[in-house]
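> Just to be clear, the model below is a prediction. Sequence and coordinates:
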Amino acid sequence: MSRSRRRDSPPPSPPPPPLLGVRRVGEMEHEEDDRPERAEPLTDAEREIIQDTWGRVYENCEDVGVSVLIRFFVNFPSAKQYFSQFQDMEDPEEMERSSQLRHHARRVMNAINTVVENLHDPEKVSAVLGLVGKAHALKHKVEPMYFKILSGVMLEVLSEDFPEYFPVEVQEVWSKLMGALYWHVTGAYTEVGWVQVSSSAV
């Protein structure tokens, strides 16, 4: 059922322009005060593009999610401070075998799936992402910048693993969606009175 997520030489894919504060891996800056005043709404055509391409991705949701999280933790090891079960993992192959990492990958992909399925209902999207943001702010104490970083990582993985479905114009639409997701999540952080915590927090 699942196709191999490993490629020795992934086809080159031009990076999309950063939209709404979403940056590619390697371009990330530690900024907290760059939240736009509002999320840019998606057009009907953009929603259709996202839902169509997501259908292709979601067929392999666990493998894709694992690929995203492995790249996230390898490129940004400081993010592992929030995951006691991943903290001591350095080897990507060890991460790939981790049942806990696979479980978290499914949760991430399922949350995005809920958003994509409800793009026609902005209130539902806002409610879902509000819950995600509040949980990560109040329970997990995760710095909100990691959502922006994760968005960039996901865009990279999707464009590399599904080049036939993610040409530049589709990447631009997805970057717009990721920017909207980040806007909603950081709004929840603001709502609960988020105060930046020490980087040593777990």
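Done, it's in.

> alpha carbons only for contacts and neighbour counts from here, please
Will do.

> By residue count, what's the longest helix in this protein?
In the chain, assigned by DSSP state H, the helix with the most residues is helix 168-191.

> For that one, name the packing helices and strands.
When contacts are defined as 3 or more CA pairs under 8 Å, 6 or more residues apart in numbering; DSSP states H and E, helix 168-191 sits against helix 44-58, helix 122-134, helix 145-161.

> Residue 67: which of those is closest?
helix 145-161 (7.2 Å; CA to CA).

> How far away from the center of its chain is the closest one?
The chain centre lies 5 Å from the centre of helix 145-161; the measure is CA atoms, centre = their mean, to the nearest Å.

> structure B:
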Amino acid sequence: MERMQGEGEGEVDHLERPSPLTDKERVMIQDSWAKVYENCDDNGVAILVRLFVNYPSSKQYFNDFKHIEEPEELEKNAQLRKHAHRVMNALNTLVESLDNPEKVASVLKVLGRAHALRHKVDPVYFKILSGVILEVLGEAFSDIVTPEVAAAWTKLLATVYYSITAIYKELGWTKPLTSTG
């Protein structure tokens, strides 16, 4: 059964901007990310496979593998691996740029615009993906992702979600009508 968080995410107006990361939080995120990014592709695939297995509706945006059910098949899919690489590179750019708010805003603007206008992805999936990232990192890197580090990551990913939804709102994004089927 699919777990769906945040059904009816029309509450963009009510989201509160998370407080800025402290210097200590930035360092914790960057240090932990360095270990994760050493094995960028496999960790990215693990995150996306977890997303697609736990939230199958998230596959609707990917024609190349939306009908694949088996996690092992998903892991081998070239298009999924390519997208996982892009996700990890985008995260890497964000993490490397945490001391440059203009760069972070620019990256998120490009990401938000593309996902709203071109891919028409419901922004709730950014929230869902954030939870999956935290889950996978916490399991795969339990020695590095301590509760304090997880809290810093939670704050960063909440900021990403807040920024993405603000971009969607700025664009006048409304949830596309989905066909039955």
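Ah, there it is. Predicted, not measured: the structure shown is a model, and the values here were computed from it.

> re earlier: can you add mean neighbour count and distance to residue 33 of the first structure and give the helices and strands packed on helix 168-191 of the first structure back as a markdown table?
Listed next are these as a markdown table, based on neighbours: other CA atoms under 10 Å; distance: least, CA to CA, whole Å:
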| stretch | mean neighbour count | distance to residue 33 of the first structure |
| --- | --- | --- |
| helix 44-58 | 16 | 27 |
| helix 122-134 | 18 | 16 |
| helix 145-161 | 22 | 10 |
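
> closest to residue 106 of the first structure out of those helices?
helix 44-58 (10.2 Å).

> Please tell me which residues of the second structure that closest one aligns onto.
For helix 44-58 of the first structure, the aligned range in the second structure is residues 23-37, judged by TM-score structural alignment.

> And for stretch 141-148 of the first structure?
By TM-score structural alignment, stretch 141-148 of the first structure lines up with residues 120-127 in the second structure.

> Residue 88 of the second structure versus residue 29 of the second structure, what's the distance?
Residue 29 of the second structure sits 14 Å away from residue 88 of the second structure when distances are taken as CA to CA, to the nearest Å.

> Spatially central residue in the first structure, please.
The centre of the first structure sits closest to residue 151, judged by CA atoms, centre = their mean, with a distance of 3.5 Å.

> measure that residue to residue 91 of the first structure for me?
Residue 151 of the first structure sits at a distance of 22 Å from residue 91 of the first structure (criterion: CA to CA).

> And residue 99 of the first structure, by the same measure?
Relative to residue 91 of the first structure, residue 99 of the first structure is positioned 15 Å away (CA to CA).

> Can you give me the neighbour number for the counterpart of residue 171 of the first structure in the second structure?
Under the alignment defined by TM-score structural alignment, residue 171 of the first structure is paired with residue 150 of the second structure. Taking other CA atoms under 10 Å as the neighbour definition, residue 150 of the second structure ends up with a count of 21.

> again, but for residue 120 of the second structure
Look at residue 120 of the second structure: counted by other CA under 10 Å, it has 16 neighbours.

> Where does residue 36 of the first structure sit: helix, strand or coil?
Secondary structure, DSSP: H, G, I helix; E, B strand; the rest coil: residue 36 of the first structure is coil.
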